[in-house]
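Enquirer: Quick check, what structure comes out for this input:
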Amino acid sequence: MSKVELYAAIRRDHRGGMSMRELERKYGVTWRTVRKALDSAWPEPRKKLPPRATGLDPYRSVIDEILRADLDAPRKQRHTVTRIFHRLVEEHGADVSYGMVRYYVAGRKPEILVESGRAPLEAFVPQTHQPGHEAEVDFGDVTVRLAGELVTCYLFSFRLSYSGKAVHRVFASCGQEAFFEGHVHALRTLGGVPRSKVRYDNLKAAVARVLGLNRARVETDRWIAFRSHFGIESFYCRPGVEGAHEKGGVEGQIGYFRRNHFVPVPEISSLAELNDMVDQWDLQDGTRRIGSRPKTVAEYFAIEQPLLLPLPEEPFETGRMFTPRVDRYGQIPVRTNRYSVPIRLIGRRVRVVLHASHLVVYDQNVEVARHERLIAKGAVRLELDHYLEVLVRKPGAFPGSTALEQARSAGKFTPVHDAWWDQAKKIHGERDGTRALIEVLLLGRHLPHEHVVAGLATALRAGAMTADAVALEARKAAQAETEPGTTANAPASGKLPATVTSLHEWRLAHLPPDTRPLPSVTAYDQLLRRRRDSGGDHREGEAQ
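Expert: The predicted model follows:
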């Protein structure tokens, strides 16, 4: 077994009551290994080699077409693996081995039979579930209108088999990060972990390889560590449509939830807003009855909840780690997308923690950037603040920058910014006016965005096109917000008067009174008199 599986087995037996010495004897390991396994479900990471392409990849579609054509061919005149292998070599010049073809056909042939709808019918046996013992997990796709655009998201569902209590979460993808974060949210909401098995599809987030049609699976190392941490016992359904009935409860739950809460299509500004709505819908569904049951979902869950296993106290890092290098554009590649970081990090490697809905960038354990995760592939997300240092030196690059365009689309660069910028260019010129605007944008690192916009508006009304004036008015707006009494003399229209005090006058007004006497130059006058006297004597000597 792998090291991750060894750790998981040691932790499981330790929870069952085995001592450390017994674990050493059972698994033939040292005390140090047992101690490490009990301290952490995740062993020291090993560098994995990238997956290698095979010579069969270009011919998979050819084999699929042969297998589909065999569905209508006479039973005794269908392709064997040997015949398929010979056709690939003779007709397509494929350089593949017989074993590669046999392995692919063995797994693909039943899938094509299911896809065609010709799989044989099966009989089903009703099951009774014990409270607190079993659960089912699955993803389902949903369509939402996010910021005015129709996008496809993924609904994670964790359903307890006895009570029917389900917890949902919407993510931009159904990758491993979403899979883990959905589990963490569901287990915290339910307050415990099922005692027996949790049923799963053969998701790539959990299963690295399906070994034939039986229950044997090669699980991913991160998933082994995750379920070992929470004490989850996994049970995998049969591949394809044949195994869908083995977790029919969650399949039906996703359909019910989608029909009742996602019709009509929700219009939201962010996934966080949508997930707040999903939490409320989960609470509402607790009052419904499933089929002909005499009690509601919430009443059955009240019986089941105390029987769940307790959650571990230590958190589990659900994010995926990456260490990309910052390119000359101040961007880093993460999966299929690119994100900006401060321009000062060009050429350095940074650490990225990728979550289901966002990512965080660290430079030597200091957070330097945080982005909402992009949904589309091949997209770029830039933060205007990351490029301000270089734009101060190159103001000509500011008007056409992609970061400026994205800031406008996100509402961070407002019409007030544009109006102040236009006026500054008229007064100071194109270059200096743009540089003044960039200096104003740098204020956003120390002042809230709304206060900077208020300072821009006041400075624009007063005709003060300097960054110092905007900074002063922004601080006045912040002070007015923290001290409500300062706005008592505001006009009835609610607008502040367009008066801008220079920073020099503002500093002088806040200095303590100076009680020192005025300086005197009398002593210096005496020096000047002596100089004239000595100069006169010298002139008299010259005259004689």
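
Enquirer: Could you use CA atoms for every contact and neighbour count after this?
Expert: Fine.

Enquirer: Give the burial count for residue 532, as a bare number.
Expert: 11 (other CA atoms under 10 Å).

Enquirer: That should have said residue 284, apologies.
Expert: A count of nearby residues for residue 284, using other CA under 10 Å, gives 11.

Enquirer: One more, please, to line up against the first structure:
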Amino acid sequence: MLSQSQRTAILELHAQKVSTREIARVLKISRLTVREVLRSGSPEVPMLSRAEICDPYRQQILELLPQCKGNLVRVLEELAASGAKLSYPALTAFCRRHGIGQAPIVAAGRYHFSPGEEMQHDTSPHEVQLGGKRRKVQTASAVLCYSRMLFFQLYPTFQRFDCKVFLVEALRYFNGVAKRVEIDNTHVVVLRGTGRAMVPVPEMAAFADRFGFRFVAHELGDANRSARVERPFWFIERNFLAGRSFADWQDLNQQARAWCDRVNATYKKHLRAVPRELFRMEQQHLRPLPVWVPEVYRLHERMVDVEGYVTVNTNRYSVPVDWIGRRVEVRETSGKIEIQLDARHLVTHQRVAEADRRHVMLAEHRPPRGVKRPDPHPEEAQLLKIAPEIAGYVAALKQHSRKMVVLALRQLLRMVREYPREPLLAAVAEAARYGLYDLDRVERMILRRVARDYFLLNNDPENEP
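Expert: Okay, here's the model as predicted:
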């Protein structure tokens, strides 16, 4: 079908006394088509007057579409079962032309931000060559919406701890805080709700209050709202990660920071400016960082195992051997593991970034060659010294107890010291006979014997004084 411009050209050439044959040769169309346009005498494209093949089935299509959950393949199968002879392209073209089952197209639009108004944050999975292996990582990115200053780091996982570590690094990189941080309804920050109804996790809300910003989330399906931070992910994958390999996590994130410095100092055609130059003006509108920014950390309580290690995220960190069986407090930061027994005893390790089941031992915790490690269970020696009659039960308890061996031995030692000897030995003997190694039940058995033997009640009213 000829367009309106072609029909106009035919009429103009005809008005200039150009022959029909010459018009057809110049425009590369048939003479019959030229004659039809000349007979109509109008440049307007005529409307199609023929009926569409799907018109007789329009109502049936409208009824079947919701029943088939919008699947046009199923709609075509049902129409064919009722005797209709249609092709799939004819059905889909008919639905497109008449807007059947089609969401109305809405213009994308554009968001404008004033300096210091908003910073957008999001994450995306990528693959990197790390330590000679192909690894999956989580790329966390932050962008200032006005100047388009970019900062990103990569992590093995991305939990709330990692989110706070990243945001602190981003705010230090920008040396200021925007009024709000826009997120993508991530469960790391969101407690419940989406969009304007989003309620952040109290932990993350308190973190935002410390720096003076607030978290906001875009509405579901409104991808343009977070376009400032979504767009650089493709650039990171195709530029920064392409053809690069990294020795370890520290090398990876140092190169990422250097790459951000270089990219932020590069002219951007879509901005017609350099982000670093726009940032000089935006920085004046950012809220200054607090005078003191504490290091982000996680606290754990652990029991030192019989080999002299403390386990954090499957990795085992050494402590002095005389801490075996003691309860310690572990402070985990982005780069360190601090294990504290009390105010005067502290051990610091370099943190292993991922769950790798490594054993990390400091040189001072390694016993000298030829020196035997101390007995991991001094409680066992005390038990055998105080009550040698229960030696067999102690040996079986070490094999079958569901508690940590050191905790079970300590509980049994306390029971031996606190309760009378005869009820205790009788209860332990009965527990050993039935293979009972639940010390809480054994203790109740002791208490029943103690109550029966030592706290007899006189229920005879005649003998009452």
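
Enquirer: quick one: TM-score?
Expert: The TM-score (TM-score structural alignment, normalised by the length of the second structure) is 0.54; 277 aligned residues with a CA RMSD of 2.7 Å.

Enquirer: quick one, what contacts the closest residue to residue 473 of the first structure other than its chain neighbours?
Expert: The shortest distance from residue 473 of the first structure to any residue that is not its chain neighbour, by CA to CA, 6 or more residues apart in numbering, is 4.5 Å, and that residue is residue 455. With contact set as CA atoms under 8 Å, 6 or more residues apart in numbering, residue 455 of the first structure has these partners: 469-475, 477.

Enquirer: my guess is residue 455 of the first structure is in a helix, correct?
Expert: Yes: if the criterion is DSSP: H, G, I helix; E, B strand; the rest coil, then residue 455 of the first structure is within a helix.

Enquirer: The residue positioned nearest the centre of the first structure and residue 334 of the first structure, how far apart?
Expert: With distances taken as CA atoms, centre = their mean, the residue of the first structure nearest its centroid is residue 358 (1.8 Å). In this structure, residue 358 of the first structure lies at 11 Å from residue 334 of the first structure, with CA to CA, to the nearest Å as the measure.

Enquirer: can you give me the strands for the stretch 351-465 of the second structure?
Expert: Taking DSSP state E, counting those that start in this stretch to define them, one finds strands in the stretch 351-465 of the second structure at 359-360.

Enquirer: Over to the stretch 101-250 of the second structure?
Expert: When secondary structure is read from DSSP E, counting those that start in this stretch, the stretch 101-250 of the second structure shows strands at 118-130, 133-144, 150-155, 180-183, 190-192, 199-200, 214-217, 245-246.

Enquirer: And the longest one, how far out from the chain middle?
Expert: In terms of CA atoms, centre = their mean, to the nearest Å, the gap separating the centre of strand 118-130 of the second structure from the centre of its chain is 10 Å.

Enquirer: Ok, the fifth one next?
Expert: The gap between where strand 190-192 of the second structure is centred and where its chain is centred comes out at 14 Å by CA atoms, centre = their mean.

Enquirer: Tell me which of the strands of the stretch 101-250 of the second structure lies nearest to residue 445 of the second structure.
Expert: Distances from residue 445 of the second structure to each of the strands of the stretch 101-250 of the second structure were compared using CA to CA; the shortest belongs to strand 190-192, at 46.5 Å.

Enquirer: could you list every residue that touches residue 5 of the first structure?
Expert: residue 224 are the contacts of residue 5 of the first structure under CA under 8 Å, 6+ apart.

Enquirer: what range in the second structure matches the helix or strand containing it?
Expert: Assessed by DSSP states H and E, residue 5 of the first structure sits inside helix 3-15. On the basis of TM-score structural alignment, helix 3-15 of the first structure is assigned to no residues in the second structure.

Enquirer: list the buried ones in that helix?
Expert: 4-12, 14 (16 or more other CA atoms under 10 Å).

Enquirer: in terms of contact, does residue 68 of the second structure touch residue 75 like I think?
Expert: Yes: using CA atoms under 8 Å as the test, residue 68 of the second structure is close enough to residue 75 to be in contact (6.4 Å).

Enquirer: what about the two, which has more around it?
Expert: Applying other CA under 10 Å to residue 68 of the second structure and residue 75 shows that residue 75 carries more neighbours, namely 23 against 13.

Enquirer: who's in contact with stretch 186-199 of the first structure?
Expert: Counting by CA under 8 Å, 6+ apart, residues outside stretch 186-199 of the first structure touching it are 132-137, 158, 167-168, 230-237, 246-247, 305, 308-311.

Enquirer: Between the strands of the stretch 101-250 of the second structure, which one is closest to residue 161 of the second structure.
Expert: strand 150-155 (11.2 Å).

Enquirer: Run through the residues that contact residue 421 of the second structure.
Expert: Residues touching residue 421 of the second structure, when contacts are defined by CA under 8 Å, 6+ apart, are absent altogether.

Enquirer: Alignment lookup: it to the first structure.
Expert: In the first structure, no position corresponding to residue 421 of the second structure is assigned, as judged by TM-score structural alignment.

Enquirer: Tell me how many other residues surround residue 31 of the second structure.
Expert: Using other CA under 10 Å, the number of residues around residue 31 of the second structure comes to 16.

Enquirer: what does residue 66 of the second structure give?
Expert: By other CA under 10 Å, neighbour count at residue 66 of the second structure equals 12.

Enquirer: just residue 66 of the first structure next, same as before
Expert: 13.

Enquirer: now swap in the one 10 residues further on and tell me
Expert: Neighbour count of residue 76 of the first structure, defined by other CA under 10 Å: 6.

Enquirer: Buried residues, whichever helix or strand residue 370 of the first structure is part of. List them.
Expert: Taking DSSP H and E as the definition, one finds residue 370 of the first structure inside strand 366-372. Of the residues in strand 366-372 of the first structure, 369-371 count as buried by neighbour count, 16+ other CA under 10 Å.

Enquirer: Next: stretch 201-208 of the first structure.
Expert: Within stretch 201-208 of the first structure, the residues that count as buried by 16+ other CA under 10 Å are 201-203, 205-207.

Enquirer: which pair in those residues spans the largest distance?
Expert: Within these, two members stand farthest from each other by CA to CA: 201 and 205, at 10.1 Å.

Enquirer: How about the contacts made by residue 441 of the first structure?
Expert: 385, 388 are the contacts of residue 441 of the first structure under CA under 8 Å, 6+ apart.

Enquirer: Residue 257 of the second structure pairs with which position in the first structure?
Expert: For residue 257 of the second structure, the equivalent position in the first structure is taken to be residue 279, counting by TM-score structural alignment.

Enquirer: Among the strands of the stretch 101-250 of the second structure, show me which one is buried the most.
Expert: For the strands of the stretch 101-250 of the second structure, ranked by mean neighbour count under the definition mean count of other CA atoms under 10 Å, the leader is strand 150-155 at a mean of 24.

Enquirer: so it corresponds to what in the first structure?
Expert: Correspondence between strand 150-155 of the second structure and the first structure is established over residues 166-171, with TM-score structural alignment as the criterion.
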